[in-house]
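K.L.:
Any chance you could fold what I've pasted below:
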Amino acid sequence: MEGKISVKDIVECKGKRKIVMVTAYDYSMARLVDKAGVDIILVGDSLGMVMHGLDSTIPVSMDDMLHHVRAVAAAKPRALIVGDMPFLSYEVSREEAVRNAGLLLKAGAEAVKVEGGVEIVDRIEAMVKAGIPVMGHVGLTPQRYLVIGGYRKRGKKLEEAEKIIEDALAVQEAGAFAVVIEFTAKEVAEIITKKLRIPTICIGSGPACDGQVLVLHDLLGINENPPPFAKKYADLARIIVDAVSNYAREVREGVFPGKEHYFTMKEDDRKELYRKYGI
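P.N.:
The predicted model follows:
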């Protein structure tokens, strides 16, 4: 895809090319992942755990999301920016859903993502009617981990598999332009991908989807306890620790800063300055 990527571009990828989505939460990382050529930057509520050290996404607030969306938007990426709607920012009412989604767009997001299926259809419809592009999210929905019994595999049994398929279809009919399928049996994700007109983006749900998404800190090897479905493409944690350790050692040994890292005064000015201060 050439030029700035739009929601329309993502929809048109269905059945033609794989969609690459990755999370980013700040200006610097957004610039780097955009240079790498990703299609979508997700400012995920996973920032609660990755950036803020929380135990789940539930405490993440709208203010948190707006802060990080603004930081990512400042990078002016070619990739489409999608902002997660945090817990209780859309569940309470259609009006709150539209209002909060609008705030994310005003902060720089170009679409929003919501977790859930049949139970949030009216919220999705209201947001789409208001002119807000919506990405769905079914299967494992982390904001509902207390209800669904933790961060467990989804769709292994027939009844649950059928519920996830029903949710995905409902999200599509409500007007979503794409749907994330998380930690769901491969067969279920495959059926959803074949049945839906809109793109599916998998995380831990197999290769059949129209695209894939990973948390940036998982693929870079920064997170200490990544989920089982994440693949580590680098050991950035080790690189960072080594770099900072070398910096600390050179400071303590007087090696840093070297002559190339500072500047000096002209000789006459230096002598006069030292004379005045008795040095």
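
K.L.:
Every contact and neighbour count from this point should use C-alpha atoms.
P.N.:
Fine.

K.L.:
I'd assumed Leu216 was in contact with Tyr233.
P.N.:
No. Taking contacts as C-alpha atoms under 8 Å, Tyr233 lies outside contact range of Leu216: 10.0 Å.

K.L.:
The two: who's more crowded?
P.N.:
Just comparing Tyr233 and Leu216: by other C-alpha atoms under 10 Å the higher neighbour count belongs to Leu216, 23 against 11.

K.L.:
In contact with the nearest residue to that one once chain neighbours are set aside, which residues?
P.N.:
The shortest distance from Leu216 to any non-neighbouring residue, by C-alpha to C-alpha, 6 or more residues apart in numbering, is to Thr23 (5.3 Å). Neighbouring residues of Thr23 by C-alpha atoms under 8 Å, 6 or more residues apart in numbering: Ile41, Leu42, Val43, Gly44, Val213, Leu214, Val215, Leu216.

K.L.:
before we go on, could you also do this sequence so I can check it against the first one:
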Amino acid sequence: MRNIFTFGHRAAQRNWTVADLRANKGKQQLTEVTAMNGEQAARAAAAGIDTIITRVQRMKEVRDAAPNTFVTAALMLVDHPTESDVLEGAMRAMDQGADALYTTRSLDTIKMLADLDLPVMGHVGLVPPYSTWIGGLRAYGATADEALKLADRFRAMEKAGAFAVEVELVPQQVLEEINKQTSLVTFSIGSGSGGDVTFLFSEDICGETENPPRHAYAYGDVRRLQEQVEHERIAALTAFQAAVRDGSFPYKDVSVSMKPHELEAFRDKLGKSVRLGTERKGY
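P.N.:
The predicted model follows:
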């Protein structure tokens, strides 16, 4: 663990720092997963996952659940439409303990954040929000011309001040070649093992996604368990409904009862009070 001060001037410890990630480039393969809530973040930390990525809006919850894990806060396009929104979101996320920022916006946005000495991650290859420009959701860089354009994009991001880049659906051989020449820490999703960090969505890893993408791999079958739990819930509610209807519930062992002598005394006193009330009414 490294002792650090966060952007918000709070003492903390981290499993990795930006300097560590850079120094590890080309060496040990690291991992990154998504965490959209505290539960996912806590599981990732317990599993020893190296880095987590979450949305800015979830940053505090994720940081609280995984206090020592390197966390990147994503500045999603729809949440931060203007440069001023980006800056406000970035400052809030860093104050809440983010170690880095992620954006799919322009090189100018990356430069704006990097000029403030904030660690910024860009995105190359298939960038889903911009998939219309390359003809839809597909691999990018499978031709020599596209691979050269990717190499140019890497250099432009370096020049803008990014420290890392997410590389999505790029041929492994292309990433391997570019990774030898770039200073950027590369986070591979669907781009093979040619990067420095291998990234997958937590839901895909755990087997919770109904139609996972081709590059995903399920190491668990949580969806099956979730379906079993849902079936059990409905079955339990149905049984309760039937038991009440046929008069068998509430059962004796879940109901409260009086001792026989107390019940007899209660009935006697209740009868007297009813008679007394009737007499008073008649008066």
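
K.L.:
so which of the contacts of Thr23 of structure 1 hold up in structure 2?
P.N.:
For those, the contacts that are reproduced in structure 2, applying both residues aligned by TM-score structural alignment, their matches' C-alpha atoms under 8 Å, are Ile41, Leu42, Val43, Leu214, Val215, Leu216.

K.L.:
Weed out the non-buried ones from those.
P.N.:
By neighbour count, with 16 or more other C-alpha atoms under 10 Å, these hold Ile41, Leu42, Val43, Leu214, Val215, Leu216 as buried.

K.L.:
Are we agreed that the second one is in a helix?
P.N.:
Going back to what we said before, that points to Leu42 of structure 1. No. Assessed with DSSP: H, G, I helix; E, B strand; the rest coil, Leu42 of structure 1 is strand; it does not lie in a helix.

K.L.:
okay but it is in contact with Met85, surely?
P.N.:
No. If you go by C-alpha under 8 Å, Leu42 of structure 1 and Met85 don't touch, sitting 11.1 Å apart.

K.L.:
where exactly do the strands run in the stretch 101-250 of structure 2?
P.N.:
In the stretch 101-250 of structure 2, strands defined by DSSP state E, counting those that start in this stretch lie at 120-125, 164-168, 185-189, 197-200, listed in chain order.

K.L.:
Any chance of those strands in TSV with distance to Cys206 of structure 2 as columns?
P.N.:
Formatted as TSV, the strands of the stretch 101-250 of structure 2 follow (distance: least, C-alpha to C-alpha, whole Å):
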stretch	distance to Cys206 of structure 2
strand 120-125	24
strand 164-168	20
strand 185-189	16
strand 197-200	10
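
K.L.:
Alignment lookup: Met155 of structure 2 to structure 1.
P.N.:
For the record, residue 155 of structure 2 is Arg, not Met. In the superposition onto structure 1, Arg155 of structure 2 corresponds to Leu169 when matched by TM-score structural alignment.

K.L.:
again but with Ile52 of structure 2, I slipped
P.N.:
Aligned partner of Ile52 of structure 2 by TM-score structural alignment: Ile41.

K.L.:
contacting residues for that match?
P.N.:
Counting by C-alpha under 8 Å, 6+ apart, the residues that Ile41 of structure 1 touches are Met21, Val22, Thr23, Ala24, Ala30, Val33, Asp34, Ala79, Leu80, Ile81, Val82.

K.L.:
how big is the offset of stretch 122-129 of structure 1 relative to structure 2?
P.N.:
After superposition onto structure 2, stretch 122-129 of structure 1 lies on average 1.6 Å away from the residues it aligns with, using mean C-alpha distance after the TM-score superposition for structure 1.

K.L.:
which residue numbers in structure 2 go with that stretch?
P.N.:
Going by TM-score structural alignment: stretch 122-129 of structure 1 matches residues 108-115.

K.L.:
contact partners of the matching stretch?
P.N.:
Glu83, Leu87, Thr103, Pro119, Val120, Met121, Gly122, Met157, Ala160, Gly161, Ala162.

K.L.:
do the same with stretch 222-241 of structure 1
P.N.:
Val50, Phe183, Ile203, Gly204, Leu214, His217, Asp218, Leu219, Leu220, Gly221.

K.L.:
against structure 2, where does it fall?
P.N.:
By TM-score structural alignment, stretch 222-241 of structure 1 lines up with residues 208-227 in structure 2.

K.L.:
Mind jotting down where the helices sit in the stretch 1-150 of structure 1?
P.N.:
7-11, 27-35, 47-50, 62-73, 94-107, 121-129, 145-148 (DSSP state H, counting those that start in this stretch).

K.L.:
looking at the ones you listed, which is closest to Glu250 of structure 1?
P.N.:
helix 27-35 (26.1 Å; C-alpha to C-alpha).
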